[in-house]
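>>> have a look; sequence and predicted model below, questions after that.
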Amino acid sequence: MPKGYTGAMTKSEKALSEKAHPASKRRERGVGILPAQAISRMIADGEIAIAEPVAEGQVQPASLDLRLGAVAYRVRASFLPRPGGRVQTNLDDLALHTISLSQGAVLETGCVYIVPLLESLALPADVEASANPKSSTGRLDVFTRVIADGVGAFDQIPRAYNGPLYAEICPQTFPIVVRKGSRLSQIRFRNGPAADSDTALRELQLRERLVSAEHADISGGIALTVDLAGDATGLVGFRARRHTGVVDVDKVGTYPVGDYWDPIYVKDKQRLILDPDQFYILASKEAVHVPPTHAAEMVPFNPLVGEFRVHYAGFMDPGFGHAAAGGNGSRVVLEVRSHKVPFILEDGQIIGRLIYERMTETPETLYGQGLKSNYQGQGLKLSKHFK
């Protein structure tokens, strides 16, 4: 959400909205995150334009999966367009070569690719959007962000934006196979300030038991801690192997774990030294619950307490860990990378915070209810691609 955003339309935004969305098509929206049925209405109204029909499962309870188009551009470096500039202008200058995705293609580690998406936007003046990698994408250590014309920030789409969307993709550990229609990112739509205050979050914790901790740490969100006690065998996580085979992002339950990951066992000391620029999969101590009235997002952790990153994929849909949707609390999987220097993680150390945001209305379907949700009720779990 842009800094200083109040949720109120300016006169120019209101005029733009009325011009682009006449009274017959405008809808009154509550304040909060838009659910699946509102996203479907946006598609029907042309506020979300799709180059091909909506795919099965593409509309999630509080988000929309974004699909890759038919071509990828290998570029020299990551970039953002200048104010008022077009992404295509940068591609014309920076592209090294063009790759067809129609039959599938390998994206190599350490390289930067830009892919036009099958979805574009014509947002009304009361709706903005934000994007994140999907959970499976983050767990593969694929760094991906969404870019929009004239927008000087990744993954942020301002109100009244009208134009195409692009995915920047940079595999970090495993080379990946993608094709037209592959889904690496998801987008969420928001009307006004939706985040609960700490006071409201404390009340929600008492009522809904958002996290399993007996005494939840609530300050600018609700704290999550890392589990380095592990299971009965001492298993606490996995460390990615280098120089592996490719991973096809559209294949489920295909790849042997041992070919791509080394298990990590921590017993007596319950601590882990993170090696710089290595990729780890760990899990939170707390089981998390997202009630149907809310969505949740993992926010970046303060670098002042450690130069490490714990989460690439930030969205948790309504129903995540919800008993009525087939869960009984779900632990959060952490995609961990230390920067520059080795860093020691201790069992129970705070590694991130969850922000809960109100939905404008309860989604028609919750996460885990007939959606083939891969991570409902999860503990420590690798991405869906592994056996």
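Alright, I've got the coordinates. Keep in mind that this is a model prediction, so the values were computed, not measured.
>>> rest of the way, CA atoms for contacts and neighbours
Noted.
>>> what segments of the stretch 151-300 of the chain are helices?
Secondary structure of the stretch 151-300 of the chain (DSSP state H, counting those that start in this stretch): helices at 198-208.
>>> show me where it has its strands.
Using DSSP state E, counting those that start in this stretch, the strands found in the stretch 151-300 of the chain span residues 156-157, 162-171, 176-178, 183-191, 222-225, 235-240, 247-248, 261-265, 271-274, 279-288, 294-299.
>>> so which of those strands comes closest to residue 308?
strand 271-274 (8.8 Å; CA to CA).
>>> show me which residues of that closest one are buried.
Of the residues in strand 271-274, those buried under the neighbour-count criterion (16 or more other CA atoms under 10 Å) are 271-272, 274.
>>> and residue 148, how far from residue 79?
As for residue 148, its distance to residue 79 is 11 Å (criterion: CA to CA, to the nearest Å).
>>> neighbour count winner among those two?
For residue 148 and residue 79, the more surrounded residue by other CA atoms under 10 Å is residue 148, and the numbers stand at 26 against 18.
>>> which residues are common contacts for residue 148 and residue 79?
In terms of CA atoms under 8 Å, 6 or more residues apart in numbering, residue 148 and residue 79 are not both contacted by any residue.
>>> next, the one to line up against it:
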Amino acid sequence: MTGVLASQQIRSMIASGALSAEVPILPEQIQPASLDLRLGTVAYRVRASFLAGEDIPVTDKLAAFEMHRIDLTDGAVLEKGCVYVVPLMERLRLPDGVQAVANAKSSTGRLDLLTRTITDGGTEFDRVAPGYDGPLYAEICPRSFSVLVRPGMRLNQIRFRMGQATLDDAALHSLHDARGLVSGTPVIADGLGFSVDLRPAEGDLVGYRAKPHTGVIDLDRIGGYAPGDYWEEIRTTEGRIILDPGAFYILVSREAVHIPADHAAEMAPYLAMVGEFRVHYAGFFDPGFGSHEAGGEGSRGVLEVRCHEAPFALEHGQIVGRLIYERMSERPDQLYGSGIASNYQGQGLKLSKHFRAG
């Protein structure tokens, strides 16, 4: 049996003790192809990002890098530009043959809240080797906005897989021919290409740029913030925008995407040679995202873009990212957008759920 583990298989992992937590795992943490991870009760302000390194526990590195610790019990602010490590409530005891990969949740990425998972003995962010038995930690670096967090908040998620699940280009072509993965002609090369939409069908609003000096965002406050207090609108009728170095943008893909019920996907960055910018690859795409099987008609991908050293002219239709498709081990017993709370089904250009629409 190979592929990404589905929701019912994640429940089996919880029942077997392969997944456990100091506070019982909640049903709403289980997504079609992943498990949401929860913040614990303390955050460590550290002077630098780090990986534990082979055979070294994270606690050893915390002893070396900790500046101070913050009790999250009644809520606390994580400040923009600082790095924090937060022990998570969940821990793993992975069976041999089951590996895990973590990623930030969609709303986390749209706030430019860099969140990565680290483990004891870890030599990579967001990757957990088969057989790992130990705790999980979130490294959090707010880059555009300071945020108010509390224990139990879910900023990142973890996906489990057995064996080789990734579709090669030939398999991806076949899947598109059979199921229609994107609107229009697919660009397939080491994944399914994403291009940017800078010529909207209506109006001239093409994206948002984070303002540099804003208030705190309470991550529990849904729909409570006026977009104009935190974001500048990016408008153009030319099909081109200039990205400013160091700035963070929310843009949208030109393509409407379908994730069939028996597949999952993950956004990955495109080749660095395309320009001095990077599309943040926060976000797993769950089975059923934009899919007719889950009542969708295609959903466009929101692009979280940061420009680096030099201003860069981004053109309409330019390839900026790619989706890596994977086979599911089983069809999930729940799909994205079908009977579960899915904030971004059928989305276009959209800020995180914390901001009022319109």
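Perfect, I can see it now. In this text, all values refer to a predicted model and were calculated from it rather than measured experimentally.
>>> returning to what we had before: the strands of the stretch 151-300 of the first structure into TSV, with extra columns for distance to residue 309 of the first structure?
Compiled in TSV, the strands of the stretch 151-300 of the first structure are given as follows (distance: least, CA to CA, whole Å):
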stretch	distance to residue 309 of the first structure
strand 156-157	20
strand 162-171	16
strand 176-178	22
strand 183-191	19
strand 222-225	13
strand 235-240	15
strand 247-248	23
strand 261-265	18
strand 271-274	11
strand 279-288	10
strand 294-299	10
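>>> closest one to residue 254 of the first structure among these?
With CA to CA, the closest approach to residue 254 of the first structure among the strands of the stretch 151-300 of the first structure belongs to strand 247-248: 8.9 Å.
>>> dump the residue contacts of residue 205 of the second structure.
Taking CA under 8 Å, 6+ apart as the criterion, residue 205 of the second structure is in contact with 233-236.
>>> again, only this time at 6 Å
With contacts defined as CA atoms under 6 Å, 6 or more residues apart in numbering, the neighbours of residue 205 of the second structure are 234-235.
>>> could you check how far it is from residue 347 of the second structure?
Shown here: residue 205 of the second structure relative to residue 347 of the second structure, a distance of 15 Å by CA to CA.
>>> the residue mapped onto residue 274 of the second structure from the first structure: how many residues sit nearby?
In the superposition onto the first structure, residue 274 of the second structure corresponds to residue 305 when matched by TM-score structural alignment. Other residues within reach of residue 305 of the first structure, judged by other CA under 10 Å, total 9.
>>> with residue 131 of the first structure instead?
When counting by other CA under 10 Å, one arrives at 25 neighbours for residue 131 of the first structure.
>>> can you tell me the SS state at it?
Assigned state for residue 131 of the first structure: strand (three-state reduction, DSSP: H, G, I helix; E, B strand; the rest coil).
>>> alignment lookup: it to the second structure.
Aligned against the second structure - with TM-score structural alignment as the criterion - residue 131 of the first structure pairs with residue 102.
>>> count of residues packed around the closest residue to its match other than its chain neighbours?
On the basis of CA to CA, 6 or more residues apart in numbering, the spatially nearest residue to residue 102 of the second structure that is not a chain neighbour turns out to be residue 158, at 4.2 Å. Residue 158 of the second structure has 22 neighbours, counted by other CA under 10 Å.
>>> and residue 158 of the second structure? What does it align with in the first structure?
Mapped onto the first structure by TM-score structural alignment, residue 158 of the second structure lines up with residue 187.
>>> any idea how far its match lies from residue 32 of the first structure?
Noted for residue 187 of the first structure: a distance of 14 Å to residue 32 of the first structure, by CA to CA.
>>> again with residue 292 of the first structure
Relative to residue 32 of the first structure, residue 292 of the first structure is positioned 13 Å away (criterion: CA to CA).
>>> ok, residue 263 of the second structure touching residue 328?
Yes - between residue 263 of the second structure and residue 328 there is a contact under CA atoms under 6 Å: 5.0 Å.
>>> give me the more crowded residue out of these two.
The residue with more neighbours, out of residue 263 of the second structure and residue 328, is residue 263; 28 against 25, by other CA under 10 Å.
>>> in the first structure, what residue corresponds to the more buried one?
That one, residue 263 of the second structure, aligns with residue 294 by TM-score structural alignment.
>>> do residue 336 of the second structure as well
Aligning on TM-score structural alignment places residue 336 of the second structure opposite residue 367 in the first structure.
>>> same check on residue 37 of the second structure?
Across the two structures, residue 37 of the second structure finds its equivalent in residue 66 of the first structure, going by TM-score structural alignment.
>>> and what of residue 351 of the second structure?
The equivalent of residue 351 of the second structure in the first structure is residue 382 (alignment by TM-score structural alignment).
>>> for residue 70 of the second structure, same thing?
Matched to the first structure by TM-score structural alignment, residue 70 of the second structure sits across from residue 99.
>>> secondary structure element for its match?
Residue 99 of the first structure is part of strand 95-100 when elements are defined by DSSP states H and E.
>>> what's that strand in contact with?
With CA under 6 Å, 6+ apart, strand 95-100 of the first structure has contacts from 71-75.
>>> for those residues, give me CSV that also has neighbour count and distance to residue 171 of the first structure.
Supplementary listing: the contacts of strand 95-100 of the first structure in CSV, determined by neighbours: other CA atoms under 10 Å; distance: CA to CA, whole Å:
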residue, neighbour count, distance to residue 171 of the first structure
71, 20, 17
72, 28, 14
73, 20, 14
74, 22, 12
75, 21, 14
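>>> any idea how far residue 320 of the second structure lies from residue 13 of the second structure?
To residue 13 of the second structure, residue 320 of the second structure is 36 Å away according to CA to CA.
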